[in-house]
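[1] missing the sequence, but the structure's below:
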C-alpha cells in the first residue's frame, strides 16, 4: 500500500466524516480501525441533533452545535448523491417537558429565545395537544422546532461508502501501537505488521483516545462515560418529536421504532448492560410516556462517550507538528461530526480554518493548564 498523506485513527462516524472531507479535498487518507468501522459508540448512539437542549445557555458548545446541525442537512443530501443512502435526517423538532415542581420552563424558554432559538413555552394542556401520549406527570413543556435527528448506523455506512468512493482507504483489524515522530514532527504510526508513513495523523479514537500509545498530555484527559439505552417500538409511533424529560429522552423514528436513553455512568471501560441501567432508562421513559410500559423491549445497548474536563471537544493540533486530535465530544459526537470534519480538513489542507470558535476547542488548552 502506498503511503497515505493522512492516517486517521478510528473508524467511527468522526473518523469517517474526517476521511470524507479530506478525500474531497484531494488528500489521500487511510482510516485505521481495530475492529470494523462503527463497532463502538457510533452504531449505538440515538442520533439526536438538538444543541439547544443539550447545552441550554448560549456559548461555544451551543454555537458549534447549531452550526453542525445545519451542516448535517447538507451532508445528508451529499451522502444521498455520493453513496445513494438516505441517512434519516429529519427536522422533527424536540420538546423539553417538566415532570417535577420547581422546573421553571418559562424562564428557560425566554433564555432560549434570547439566544436565537425558535422556542415556545407550553402549559401542560398545550403540550398534550401537540403530543397526546404525554402522561399526567408532565406539567409543561418547551417546544423547539429546529432540532433534528439522524440514524447513526446508516450515517456511518454512508460516510464510509462516500469516503472510499472519494479516495479514502480503510484498514480493519489494525491496532495502533504508537505514533511515530522525528524531532518535533509526526512521521506516521506503528501497527502490528509494521509502520505506515504519513505527514499527518488524526486521532479520532473516541473514548479510547487515551489508550493510543505515545500521545501527548492533552489526549490523556479524555475518559469514557458509559451510556445505556433501550430500543422498543410502537405503531402508530408514540410521538412526532424527540422528547426530553424526567432525566432521559425518547427518540421516535417514523416507522415506529423508538430509542429511549440514556444513563451517564463513570464506570471506566466496563461494557455491560446492567439491570439497574435498563430499569433507570425505562422508568424515565414511562414517566413521560406511560403507554411505553406496554411496548416490547426489543433490545438494549451500551456505549462510551469520550468526555473532557470542560465538556468541550478536543479538535485541532495536539503537540508535534502533524498530530491532530478529534475527540472528547461526549454526548455530541454525532451532532458535531460534520463541523469537526470541516475544521480538521481545513487545518490540514490550508493551515487554518474558517470555523468560528475553533480556538476554544484547541486540545493544547489542557497542556497549558497542566504546565
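    Noted; the coordinates are in hand. It should be emphasised that the depicted structure is a prediction, and the values quoted were computed from it without experimental measurement.
[2] C-alpha only now, for contacts and for neighbours.
    Fine.
[3] nearest residue to residue 148 other than its sequence neighbours?
    For residue 148, the nearest residue in space outside its immediate sequence neighbours is residue 91; the separation is 4.0 Å by Cα to Cα, 6 or more residues apart in numbering.
[4] That neighbour: what's it in contact with?
    Residue 91 makes contacts with 145, 146, 147, 148, 149, as judged by Cα atoms under 8 Å, 6 or more residues apart in numbering.
[5] second one coming, line it up with the first:
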C-alpha cells in the first residue's frame, strides 16, 4: 500500500488543482489522483464569470458566486505569480440580449441602446442588460496555469490513476483502491465532478455540453468584433483576446456520451448566428464536449461528509470555473484549520437526505 501524503485529492480538474494549491500554501503535503486530465470539465468550459448574467436568484448560491467573483483578480494574480503563466482573466463585462421583454426591469437597455452598446446584434433583439462586473477567464489557460503552479509548489500530480473504491471503517476512510494499487492518506477530498456518484452516494449526474469555437481574421484586440461576452436566451458567445470566439453550450441528459453530434453543433451555429449575424463569416475552428456535474438543486456539494476524514468539493454544475477560488479557500480552511465558514452551511450533502 502506498502511503505518506497528508492529503489525497481525488480529481485533477480546476477544483482539485486550486484546492491542492491552497492547502500546499498552508503547509500540507498533497497528492492529486486524476483518472484522465483531458476529461476535466474545466477544459471544456467557456470560462464565464457570470453570477449576474446567469440571473441567479438571491440566496446562498448567489452569495457564494458573488464572493468568488470578488476573489478572482487577487486569486489570478497569485496563481500567475507562482506559475509564470497568463490565465486569461478578462473583466470584459457581459451583455445579456433578449428577444422578448414582457416586463423589463431596472437598468434595462432598449433596442437602440443595446445596439449602440454592441453593433451587429440581431434586429430581433428588443433590449437587454449590461453587467460590467461579470467577465471571463480562459479556462484552458487557467488549467495550464494551475497545473504549472501545482508542479512549482511540489504537489504530486498522478495522471492515469483511477480510484475504484473508497474503503471505510468506523466512520473514517481507511484507504483507496486504484488501478495502480492501494493508496492511503490522513485526509481525502472528493473533487471528481460529474463522476462523483461512482465513488460516493451523493446525487451528482453528468449534463453533457457541446461547444464550438470560430476564428476571426487576424486583427488587433481593439478591432475584434466583440469586446464583451454575449449571454443570450439560448446561446452564449465568448470572445477571447487571441481572436477565437467560444460558442456554447447544449445541455443534454445523455450520460457520458462522448461525442459531438450534428444536431448539437447545428443548433449552436443557428442560435449563435441568430443572435450575432457577423459570426457567419467566421471560420469554424474546433468542436468539443464536456460533462457538467449537476445536482438536483443545481448547487454544489461542499464540506464535510459522513466520514470524518473525507471532504466533498463537487457538483458545481454550470459554475465550476466561477466558484473555483471560493471553493479552494473554503475547503482548504475547513480541512487544514477545521474552520467551517458560514457560507458552507447551505451546500451540505445532508440537504438531500430524507427528512
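    That came in fine, so what should we check first? Nothing here was measured: the structure is a model prediction, and the numbers come from that model.
[6] tell me the centre residue of structure 1?
    Structure 1 has residue 333 as the residue nearest its centroid, 1.7 Å off, counting by Cα atoms, centre = their mean.
[7] corresponding residue for that residue in structure 2?
    Under the alignment (TM-score structural alignment), residue 333 of structure 1 pairs with residue 320 of structure 2.
[8] Which members of the contacts of residue 91 of structure 1 occur in helices, if any?
    The subset of these located in helices under the criterion DSSP state H is empty.
[9] Selecting buried members of those residues in ChimeraX, what would you type?
    The ChimeraX selection below is limited to those of the contacts of residue 91 of structure 1 classed as buried (16 or more other Cα atoms under 10 Å):
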select :145,146,147,148,149
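[10] Residue 64 of structure 1 and residue 360 touch, don't they?
    No - taking contacts as Cα atoms under 8 Å, residue 64 of structure 1 lies outside contact range of residue 360: 10.4 Å.
[11] which one of those two has more residues nearby?
    More crowded of residue 64 of structure 1 and residue 360, by other Cα atoms under 10 Å: residue 64, with 20 against 16.
[12] Mean deviation, the helix or strand harbouring the more buried one versus structure 2?
    Element membership for residue 64 of structure 1, per DSSP states H and E: helix 60-83. Superposed on structure 2, helix 60-83 of structure 1 shows a mean distance to its aligned partners of 1.1 Å (mean Cα distance after the TM-score superposition for structure 1).
[13] Buried residues, that helix. List them.
    If you call a residue buried by 16+ other Cα under 10 Å, then helix 60-83 of structure 1 has these buried ones: 61-73, 75-79, 82-83.
[14] which residues touch it?
    For helix 60-83 of structure 1, the surrounding residues in contact (Cα under 8 Å, 6+ apart) are 49-52, 54-56, 85-89, 147-148, 158-159, 161-162, 165, 312, 335-339, 357, 360.
[15] May I ask you to name the longest strand in structure 1?
    The strand spanning the most residues in structure 1, taking DSSP state E as the definition, is strand 223-233.
[16] In structure 2, point out the residues matching it.
    Under the alignment (TM-score structural alignment), strand 223-233 of structure 1 falls on residues 205-215 in structure 2.
[17] do stretch 11-26 of structure 1 as well
    On the basis of TM-score structural alignment, stretch 11-26 of structure 1 is assigned to residues 12-27 in structure 2.
[18] circling back: which of the contacts of residue 91 of structure 1 are retained in structure 2?
    With contacts defined as both residues aligned by TM-score structural alignment, their matches' Cα atoms under 8 Å, 145, 146, 147, 148, 149 are the ones among the contacts of residue 91 of structure 1 whose aligned partners also touch in structure 2.
[19] What is the nearest of those to residue 365 of structure 1?
    Ranked by distance to residue 365 of structure 1 (Cα to Cα), these are led by residue 147 at 30.4 Å.
[20] separation between the equivalent of that closest one over in structure 2 and residue 94 of structure 2?
    The alignment partner of residue 147 of structure 1 in structure 2, by TM-score structural alignment, is residue 134. The spacing between residue 134 of structure 2 and residue 94 of structure 2, counted by Cα to Cα, to the nearest Å, is 6 Å.
[21] Residue 136 of structure 2 now?
    Using Cα to Cα, residue 136 of structure 2 is found at 9 Å from residue 94 of structure 2.
[22] joint contacts of these two?
    In the contact map built from Cα under 8 Å, 6+ apart, the residues linked to both residue 136 of structure 2 and residue 94 are 50, 229.
[23] can you pull out the helices in the stretch 151-300 of structure 1?
    For the stretch 151-300 of structure 1, the helices identified by DSSP state H, counting those that start in this stretch occupy 152-166, 275-288, in order along the chain.
[24] can these go into CSV with extra columns for mean neighbour count?
    Shown next, in CSV, are the helices of the stretch 151-300 of structure 1 (neighbours: other Cα atoms under 10 Å):
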stretch, mean neighbour count
helix 152-166, 23
helix 275-288, 19
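[25] Can you add distance to residue 34 of structure 1 and give those helices back as a markdown table?
    Compiled in a markdown table, those are given as follows (distance: least, Cα to Cα, whole Å):
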| stretch | distance to residue 34 of structure 1 |
| --- | --- |
| helix 152-166 | 15 |
| helix 275-288 | 28 |
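[26] returning to that earlier point: which ones among the contacts of residue 91 of structure 1 map onto strands?
    Taking DSSP E as the definition of strands, the contacts of residue 91 of structure 1 contribute 148, 149.
[27] Can you report how many residues neighbour residue 351 of structure 2?
    12.
[28] Ok, residue 181 of structure 2 next?
    Neighbourhood size, residue 181 of structure 2 [other Cα under 10 Å]: 12.
[29] Kindly report the same for residue 297 of structure 2.
    Other residues close to residue 297 of structure 2 by other Cα under 10 Å number 11.
[30] Could you do residue 262 of structure 1 as well?
    Under the neighbour criterion other Cα under 10 Å, residue 262 of structure 1 is assigned a count of 27.
[31] Over to residue 6 of structure 2?
    14.
[32] Enumerate every residue touching it.
    Residue 6 of structure 2 makes contacts with 28, 29, 30, 185, 186, 187, as judged by Cα under 8 Å, 6+ apart.
[33] Next up, the contacts around the nearest residue to the third one once chain neighbours are set aside.
    Going back to what we said before, that points to residue 30 of structure 2. Nearest non-adjacent residue to residue 30 of structure 2, counting by Cα to Cα, 6+ apart: residue 7, 4.9 Å away. When the contact criterion is Cα under 8 Å, 6+ apart, the partners of residue 7 of structure 2 are 28, 29, 30, 31, 185, 186, 187, 188, 189.
[34] Contact partners for the residue nearest to the centre of structure 1?
    Taking Cα under 8 Å, 6+ apart as the contact definition, residue 333 of structure 1 lies against 13, 14, 42.
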